[in-house]
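Asks: Okay, structure incoming, though there's no sequence with it:
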């Protein structure tokens, strides 16, 4: 009987010939801090949407287009960056990428029209396209085999930075105007200094770590068809997660202002609380996945948040705040588990997988913001939250993922 090529098993990851190196918490801390600064700068764009909307007389669709521009820039370039650096690591690309973010930030502060706003957003997206795949690779190199923990530590920096953006916008940019955005270029400069130190460590260690970084427990080979279906399922879960997050990160302030009549600063404080909950949740998924299995974390994170998203459109102001905290905590725990699960599906392609999944996540967030902006213009902002409440139900397809932990060889 002839065997189909698509059903031939993929080769297992090669056995490690040396004991795994110790976890480099100093490097993980540095890369997490850089992620905090990078994503804090990105979140400033989201946080000053009310200022941009009134200052440039923008529609919700144009607000969504700003998000689409910077997130699609990142999403289209990240997989390419990951594939290139899988073949030829580029340690010093990290501070260079942050340089693009710095330029975008300065341009945002002085942009005279909507077209220049889009260019500034594209530069910030370009910086992220370089930063995320290579930073994720550094986190895995420094993990000492604790891959979920390392990705969670890396991810919590970014989510903490995202939560700070609205708070800093409320304290600094709202009182002093859009030009005060330029002061945050100092954060980008600090990140470049930190990343130069990380780049030196990366340069000195990538050859040694690449030889000793394989799993202690090897995966039983999956067929190419199984891997392809698993990646498709993970992609649908990313779609569910980031479309829903786009509804809050891009439009939560408008929702609170419209439905409850709160001030801009009060709404930005609520957004900070939600994003802080996201940061806290991101620290949970990786270490728990290391212990109990990534599939179960993914399942609980995506599907488990559905009861809370379904209640949110019917809640008063107090319960809206409380429910969004729970939603942020639970939903955020998925990404680290999804990313490490995908890296284990295709061993040896850390850059490509990291770029693909970070890029797809950003892309889905951007597309979600643009689509939901059009829906908000046509049907109202409250309709958006009623519609998006059903997205986490897609999490039921997690049942079809292979349980990799049961497929490990003793």
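Replies: Thanks, I have the structure now. This is a predicted model, so every value here is computed, not measured.

Asks: CA only for contacts and neighbour counts going forward, please
Replies: OK.

Asks: Please verify my assumption that residue 117 contacts residue 111.
Replies: Yes. With contact defined as Cα atoms under 8 Å, residue 117 and residue 111 form a contacting pair (5.7 Å).

Asks: where exactly do the helices run in the stretch 251-400 of the chain?
Replies: Ranges of helices in the stretch 251-400 of the chain, per DSSP state H, counting those that start in this stretch, are 252-260, 264-292, 294-302, 306-311, 317-332, 334-345, 350-379, 381-388.

Asks: The structure to be compared is supplied as follows:
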């Protein structure tokens, strides 16, 4: 039986997760639009990946700034406003044939997404009392949004090509309503939330561990951005399945992330966060190699494994970062969700340039190296607040009322 206190936390967290899905549709939508930019506007690989960079780079730089602001003062109004801005930018991406204007509007979308995530992560942490299992459910919403993006974009483009892109604003409108409802429901537990933050602030910031974690997140981001930008085009070439095969490959990449995020929280509750993150990076190395070299329809299976390796640690990155910097939770969220991810996105145009100069397979083969480096960075990582990961008590995370 669910107690009233648990119910008061579950409903706003559910609404936040659904709102997160509506926002992260627009992160996935930019990559899903790339094949249409290539086919309708004859963009080169480098030019197409430049659109993704425009969406991610400015977003990654400003997201920690929003994190610093939310550390100083709660700004829940950012959630609905930033959701609308993020959606409007992508909705305008196909309106003009101007490459410069396309870069500008997707950059504006990126700023909206940057403003959303640190404050949303703070609210979700407060509502869930810091549980990384609950944060996994919050992250699941975002990953479902990613997964839905290729199908949504394909459906919209089928109605009129890039000029139908204004229809993509619909999820943002739904997200605004969900954010408003979630914030109203989250007002009740505010006193306990403040106490939790005060308790967390008593810990010491572990910058050395946080920086190692952030370096690993950069490595993960390089792989994820590279696959997001080119897996659709690569699947078309590798399987001979045309547009459908490309859409399926991108959908599998994102949908596998939805499963991986929930699995990450469950595995961390049993084995601890740090070991699960370390295992995930090792799996990613093998899976990306399979994506590059395995021929035919089996490629989609390798994409699913790569997705699991990339997404199992996703929510764990967030809670580990917040626990390494308990006095700067917003900053930690801004870096792990924004800056580190965006820095990894810089590699996108470089991968595109290599693909233009050689082949797409050669360019994607470069993505095998980053998870190797990420795994090395994670070798010495310990559970926050402990000298030995064995003392972390991972089983306590299964209770969303218990701090990890």
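Replies: Done, it's in. Just so it is clear, the model here is predicted, and its values are computed rather than measured.

Asks: hmm, back to that, which one of residue 117 and residue 111 of the first structure is surrounded by more residues?
Replies: Taking neighbours as other Cα atoms under 10 Å, residue 117 of the first structure and residue 111 compare with residue 117 leading, 21 against 16.

Asks: Just give me the match in the second structure for the more buried one.
Replies: Taking TM-score structural alignment for the superposition, residue 117 of the first structure sits opposite residue 102 in the second structure.

Asks: In contact with that match, which residues?
Replies: 51, 92, 93, 94, 96 (Cα atoms under 8 Å, 6 or more residues apart in numbering).

Asks: same check, this time on residue 285 of the first structure
Replies: 148, 152, 297, 332, 333, 334, 335, 336, 337.

Asks: Now render these as TSV, adding neighbour count and distance to residue 346 of the first structure.
Replies: Output for the contacts of residue 285 of the first structure, formatted as TSV (neighbours: other Cα atoms under 10 Å; distance: Cα to Cα, whole Å):
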residue	neighbour count	distance to residue 346 of the first structure
148	29	16
152	30	20
297	25	20
332	30	23
333	30	22
334	29	19
335	29	17
336	30	16
337	31	15
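
Asks: Max pairwise distance over those: which two?
Replies: Spatial extent of the contacts of residue 285 of the first structure (Cα to Cα) is set by the pair 148 and 332 at 13.7 Å.

Asks: Would you check how far apart the aligned residue in the first structure for residue 151 of the second structure and residue 383 of the first structure are?
Replies: Aligned counterpart of residue 151 of the second structure in the first structure: residue 167 (TM-score structural alignment). Residue 167 of the first structure sits 27 Å away from residue 383 of the first structure, going by Cα to Cα, to the nearest Å.

Asks: Of these two, which one has the most company?
Replies: Legend: neighbour count by other Cα under 10 Å for residue 167 of the first structure and residue 383, higher for residue 167 (21 against 14).

Asks: tell me, which helix in the second structure spans the most residues?
Replies: Longest helix in the second structure, counting residues (DSSP state H): helix 4-41.

Asks: on that earlier part again, redo the helices of the stretch 251-400 of the first structure as a markdown table? Include distance to residue 158 of the first structure.
Replies: Formatted as a markdown table, those follow (distance: least, Cα to Cα, whole Å):
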| stretch | distance to residue 158 of the first structure |
| --- | --- |
| helix 252-260 | 19 |
| helix 264-292 | 8 |
| helix 294-302 | 19 |
| helix 306-311 | 23 |
| helix 317-332 | 12 |
| helix 334-345 | 12 |
| helix 350-379 | 12 |
| helix 381-388 | 24 |
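
Asks: so which of those helices gets nearest residue 395 of the first structure?
Replies: Comparing the helices of the stretch 251-400 of the first structure by their distance to residue 395 of the first structure (Cα to Cα), the top pick is helix 294-302, with 5.0 Å.

Asks: Quick one, which of the helices of the stretch 251-400 of the first structure gets closest to residue 71 of the first structure.
Replies: Using Cα to Cα, the helices of the stretch 251-400 of the first structure put helix 350-379 closest to residue 71 of the first structure, at 4.9 Å.

Asks: circling back: nearest approach to residue 200 of the first structure belongs to which of the helices of the stretch 251-400 of the first structure?
Replies: Once those are compared by Cα to Cα, helix 350-379 is nearest, at 18.4 Å.

Asks: average gap between the closest one and the second structure?
Replies: Its matched residues in the second structure lie on average 1.6 Å from helix 350-379 of the first structure after superposition (mean Cα distance after the TM-score superposition for the first structure).

Asks: Off-centre distance for that helix?
Replies: Relative to its chain's centre, helix 350-379 of the first structure lies at 10 Å (Cα atoms, centre = their mean, to the nearest Å).

Asks: Just want the angle from that helix to helix 381-388.
Replies: Calculated by axes from the mean of the first three to the mean of the last three Cα atoms, to 10 degrees, helix 350-379 of the first structure forms an angle of 130 degrees with helix 381-388.

Asks: count of residues packed around the counterpart of residue 382 of the first structure in the second structure?
Replies: Matched to the second structure by TM-score structural alignment, residue 382 of the first structure sits across from residue 361. Other residues within reach of residue 361 of the second structure, judged by other Cα under 10 Å, total 17.

Asks: ok, now residue 236 of the second structure?
Replies: 19.

Asks: residues contacting the aligned residue in the first structure for it?
Replies: Under the alignment (TM-score structural alignment), residue 236 of the second structure pairs with residue 257 in the first structure. Residues in contact with residue 257 of the first structure, defined by Cα under 8 Å, 6+ apart, are 263, 264, 267.
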